[in-house]
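*Asks:* Just a sequence and a predicted model for now, questions to come.
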Amino acid sequence: MGLVYYGYPKCGTCRKAKKWLETNNLDFQEVNIAEAPPSVEELGKMIAASDLELKKFFNVSGTKYRELNLKDKLLTMTDEEKISLLSSDGMLIKRPIVFGDGKVTVGFKEEEFDKVWTN
């Protein structure tokens, strides 16, 4: 399976991550996370491949997150409900996400990309 880059074109961090992938000559499929968020199944695979808590997949600084008052609501939701919510709206997901070959990165930190995607 190749790399899939989930990003949002208006997001500066996403543009930096995409440029890093291009500069490092990595082939990837680009998906606009707002138009085509990952499915429940895809998110499940990403979460399983990461060593991150599920809450790290939420875009906690996003408008939608605040509008829906998710800081409080997430405390009482099951993991299945959280994953379903994430898959329903790409703007709730922390971005960019790069996924492939059993690995995943959430957000963009150049040193993490160097470690995960160039080995």
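*Replies:* Okay, I see it.
*Asks:* CA atoms for contacts and neighbours, from now on please.
*Replies:* OK.
*Asks:* What segments of this structure are strands?
*Replies:* For the chain, applying DSSP state E gives strands covering 3-7, 28-32, 97-100, 103-106.
*Asks:* Which neighbouring elements make contact with the first one?
*Replies:* Applying 3 or more C-alpha pairs under 8 Å, 6 or more residues apart in numbering; DSSP states H and E, we find strand 3-7 packed against helix 12-23, strand 28-32, strand 97-100.
*Asks:* okay, now the one to match up with it:
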Amino acid sequence: MVTVYGIKNCDTVKKALTWLAANGIEAKLHDYRVDGIDAAYLAEVEALFGWQELVNKRSTTWRNLDQATKDGLNQQAALALLLAQPTLIKRPIVLGAAKPLIGFNDKQYTNVFNG
């Protein structure tokens, strides 16, 4: 079983969950808004993907940040911001597969799950 981290009403998370179900892969959703996140989770995914990759610069939350916050982003500031505002995390993040995944790409999922 894999765990899909994200937000249940996110279109990209929905695409990933649909793809996984269609390919017979059992998945459970960890919804940031319902289940929350902690610093240990952020440290784990930051080690896997890097803090720059975790920040979803296409999100509404990002667009609503003031320019000074955006300009002053570094690893420490980004992780604190992501912990405070998990909707800023690029999604979905899929853990428990042969390779951790971030975002959704049909070809990438096929390569990871179907070898």
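*Replies:* Cool, the structure landed. Keep in mind the model is a prediction, meaning the values are calculated, not measured.
*Asks:* care to give me the TM-score?
*Replies:* Scored against TM-score structural alignment, normalised by the length of structure 2, the superposed chains reach a TM-score of 0.81; 115 aligned residues with a C-alpha RMSD of 2.2 Å.
*Asks:* Now which residue in structure 2 aligns to Lys73 of structure 1?
*Replies:* By TM-score structural alignment, Lys73 of structure 1 lines up with Thr69 in structure 2.
*Asks:* Ser87 of structure 1 too?
*Replies:* By TM-score structural alignment, Ser87 of structure 1 lines up with Leu83.
*Asks:* Give me the distance between its match and Lys99 of structure 2.
*Replies:* Distance, Leu83 of structure 2 to Lys99 of structure 2, using C-alpha to C-alpha, to the nearest Å: 24 Å.
*Asks:* Neighbours of Gly90 of structure 1, how many?
*Replies:* Residues within reach of Gly90 of structure 1, counting by other C-alpha atoms under 10 Å, total 23.
*Asks:* Pro96 of structure 1 reaches Phe108, doesn't it?
*Replies:* Yes - Pro96 of structure 1 lies in contact with Phe108 (C-alpha atoms under 8 Å); the separation is 6.7 Å.
*Asks:* Could you name every residue contacting both of these two?
*Replies:* Listed contacts common to Pro96 of structure 1 and Phe108 are Thr13, Cys14, Ala17; contacts here mean C-alpha atoms under 8 Å, 6 or more residues apart in numbering.
*Asks:* With neighbour count and distance to Lys55 of structure 1 as new columns, can those residues be given to me in CSV?
*Replies:* Shown next, in CSV, are these (neighbours: other C-alpha atoms under 10 Å; distance: C-alpha to C-alpha, whole Å):
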residue, neighbour count, distance to Lys55 of structure 1
Thr13, 17, 19
Cys14, 20, 19
Ala17, 22, 21
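*Asks:* Leaving out sequence neighbours, find the closest residue to Thr87 of structure 2.
*Replies:* What sits nearest to Thr87 of structure 2 in space, not counting adjacent residues and going by C-alpha to C-alpha, 6 or more residues apart in numbering, is Thr61, at 6.8 Å.
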